[in-house]
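Colleague: Here's a sequence, model it:
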Amino acid sequence: MKRNKLVTLAILLAVPLAACMQPQDAGEAPPANPANSPDLSEACSSVDAETGALVPFARLIQVHVELRYRVDYLNEFNDNDGTASNRTEMHALVQGSADLLACTWKEFGYNQYMFHPAREDELPPFPAPASGTVSLKGLRTGRAVVHGETITTKETVQASGKLRGITLSVPTRDGTMPDGDGTCIEVGFDAPMSGNWTLDVASTDGTRKHEERSPESLEGSVYSAFAVRTYDAGESEFINHSLTLCDGPRNRPDQMTQGLPAGGMTISPDESVWTRSGEWVGHNTVPAEHRYIDFSLKVVPRTLPYPNP
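Modeller: Next up is the predicted model:
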């Protein structure tokens, strides 16, 4: 939320709060006195433009997130005359969990969520402990007959690491959303890896070749879930490290439109539980890659430390 929007909201809230200190409905802004509610926090407060006082506009909640994202790829090629063949198989897996804090409030008739302090320039970031693993494995074998000599190739990639963090973002929900657009959540993961890519070439004429370098995908598309970048420090990561999950019906398996978010997420009536599981079709690399997303978000009692005056 932008700062000017928070200031405007603070002015709108300050007048009725000063006029009458009566309990408010659950769908309205929380009471101004944080001492009366353990859910209110400085992190979810704006600043009154006239007095400079903090005005809480949202509740501070904690959520527990679990993610399992698996991608499989298999491609085989055989020339009709038997002079060339190729087989490529890859597997990637990101799995883990995290606990995050969020400010939540009612606006435009919907619950809104913000996974960072309202005044980011003045307050420290929310704690977001995470644990989990990431892995990439691939094997490509090839055979070709060239000028009477048979050449065989073998490429392998193997990398692994620890899940460093999970981030969440829920775009603003309001009455201007087009019909059919449901609630979506953007899930990002920070999962650095280390490993290598190797190439071995052998020919019946006795020629041998070996290469080794930082891990990379065996499939060239930048849209591939296997696409990897490596930084100067030697740390590698998947280039595409975010997912968009939406509620509503799943994409049809026969639907060839690409670039669609992963549908099929369900949200409980009180929005305390968000879940999604199974295959994701309609992504940018169908039908070559098969992607599976198991995701859950649950509101849990607050245990993460953060200023709560």
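Colleague: alpha carbons only for contacts and neighbour counts from here, please
Modeller: Fine.
Colleague: Okay, buried residues for the strand ranked longest in the chain please.
Modeller: The strand that spans the most residues within the chain, counting by DSSP state E, is strand 84-107. Neighbour counts using 16 or more other C-alpha atoms under 10 Å place 84-86, 88-106 of strand 84-107 among the buried residues.
Colleague: Provide the secondary structure category for residue 188.
Modeller: On the three-state scheme (DSSP: H, G, I helix; E, B strand; the rest coil), residue 188 is labelled strand.
Colleague: what sits against the nearest residue to residue 184 once chain neighbours are set aside?
Modeller: Computed as C-alpha to C-alpha, 6 or more residues apart in numbering, the closest residue to residue 184 that is not its neighbour in sequence is residue 246, at 4.1 Å. Listed by C-alpha atoms under 8 Å, 6 or more residues apart in numbering, the contact set of residue 246 reads 182-185, 261-265.
Colleague: mind redoing it with 10 Å?
Modeller: The contact partners of residue 246, taken as C-alpha atoms under 10 Å, 6 or more residues apart in numbering, are 181-186, 260-267, 276.
Colleague: now residue 175, what's its secondary structure?
Modeller: With three-state DSSP as the criterion, residue 175 reads coil.
Colleague: burial count for the nearest residue to it once chain neighbours are set aside?
Modeller: Spatial nearest neighbour of residue 175, excluding adjacent residues (C-alpha to C-alpha, 6+ apart): residue 108 at 6.7 Å. By other C-alpha atoms under 10 Å, 11 other residues sit near residue 108.
Colleague: Next, the second sequence, to be compared with the first:
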Amino acid sequence: MRSWSQAVIAFAIGGLLAACQAETAPEDADADPATAEGGHAEAFDAACATIDADTGELLPGGRLAQLDIEFRYRAARTGDMRSGDVQMRLDAESQVEGTASQLVCLWERYGYTQFEFEGTNGQGPVGLPAQSRGTAFLRGERLIRAADSRVHEQVSVGGPLELLRVGGITERDGTGPDDICVILEYDAALGGEGQRTITAPGIHRQEAMPPGELVGDSHSAMAARSFGESEHHLMSRSFSICAGEEPSGPTATGDAPRGLRISDDDRTWTRSGSWVGHLSAPAETRTVDFTMHVVPPTLALDGS
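Modeller: This is a model prediction of the structure:
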């Protein structure tokens, strides 16, 4: 018969072995993103409940999950123009780049995961928290020459993102697979100002210039609106990213960027490369890189 001390040692060793096995046990690769955090999300699922119209009682509804987003949107213009003795050279570029996380409610309909971007507080619909970080800039120069005159315009403005989020996702029902789109919304306050220098016989003058005048195309990704002399916002602050094939060449159809790919488990959505169907093609080139992962929630419902 073992002594009491031997029994204690055996019990302790057995406990350590069990703990090691628990730590090294493989995670379930197919765990649902709304419950994979050991039930963490289940405490929040009331935010995705439905409300009984007669009793006001909360009924089981969607599952809370989180979207983690990476986004980069670049545009560029380079070109020379000549008309008589007037020459113009333009080099300009803009970029919006950032990451974001936001809570969403997941529902299963038609055999697909569906997304809803409002929850409930027990009394009615409410927005769900989101956080974003990133930067945006617009910069470039234009040089115009005519006889003995010269106009040199320079712009360099930038600032942090104030908003980056998914505003909506098309409901999927198995029909029209190329009609599936993600609506992306973004905004940034761009600080700084542009400058115009005018040189001619007997004249040398510098003046402030609104950055939006650099390109002069309201459809451009670089089109900007000014609020005072030192705060500017890009006019394009939302577009859809859709499934289907991107056209092979510039067409200026105004079509959304295509090429969105969705994983078989609906948890990873990606799109990268050129966007050629925009209305400023072919003078302006654009690339859109986007990744969205559906993951267990880590944001708190109060946005912290």
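Colleague: follow-up on the earlier one: and the longest strand of structure 1, what does it pack onto?
Modeller: Applying 3 or more C-alpha pairs under 10 Å, 6 or more residues apart in numbering; DSSP states H and E, one finds that strand 84-107 of structure 1 contacts strand 59-78, strand 110-114, strand 130-146, strand 149-162, strand 165-169, strand 184-190, strand 289-300.
Colleague: Could you point out which of those sits nearest residue 199 of structure 1?
Modeller: Nearest of those to residue 199 of structure 1, taken as C-alpha to C-alpha: strand 149-162 at 4.5 Å.
Colleague: what's the matching range in structure 2 for the host helix or strand of residue 246 of structure 1?
Modeller: Element membership for residue 246 of structure 1 (DSSP states H and E) is strand 242-247. Aligned using TM-score structural alignment, strand 242-247 of structure 1 spans residues 238-243 in structure 2.
Colleague: now the nearest residue to residue 252 of structure 2 once chain neighbours are set aside: how far from residue 216 of structure 2?
Modeller: Closest residue in space to residue 252 of structure 2, ignoring its immediate chain neighbours: residue 279 at 4.4 Å, by C-alpha to C-alpha, 6+ apart. Separation of residue 279 of structure 2 from residue 216 of structure 2 (C-alpha to C-alpha, to the nearest Å): 14 Å.
Colleague: Comparing those two, which shows the higher neighbour count?
Modeller: Set residue 279 of structure 2 next to residue 216 and count neighbours by other C-alpha under 10 Å: residue 279 wins out with 20 against 12.
Colleague: What lines up with that one in structure 1?
Modeller: By TM-score structural alignment, residue 279 of structure 2 lines up with residue 284.
Colleague: Next up, the contacts around that match.
Modeller: For residue 284 of structure 1, the contact set (C-alpha under 10 Å, 6+ apart) comprises 221-225, 256-261.
Colleague: coming back round to it: nearest to residue 4 of structure 1, out of the helices and strands packed on strand 84-107 of structure 1?
Modeller: strand 110-114 (15.8 Å).
Colleague: what's the angle between that closest one and strand 84-107?
Modeller: Interaxial angle, strand 110-114 of structure 1 versus strand 84-107 (axes from the mean of the first three to the mean of the last three C-alpha atoms, to 10 degrees): 110 degrees.
Colleague: Strand 110-114 of structure 1 aligns to what range in structure 2?
Modeller: Here strand 110-114 of structure 1 aligns to structure 2 at residues 112-116, judged by TM-score structural alignment.
Colleague: mean shift of that stretch relative to structure 1?
Modeller: Following superposition, stretch 112-116 of structure 2 is found to deviate from structure 1 by 1.9 Å on average (mean C-alpha distance after the TM-score superposition for structure 1).
Colleague: quick check, distance from that stretch to the centre of its chain.
Modeller: 18 Å (C-alpha atoms, centre = their mean, to the nearest Å).
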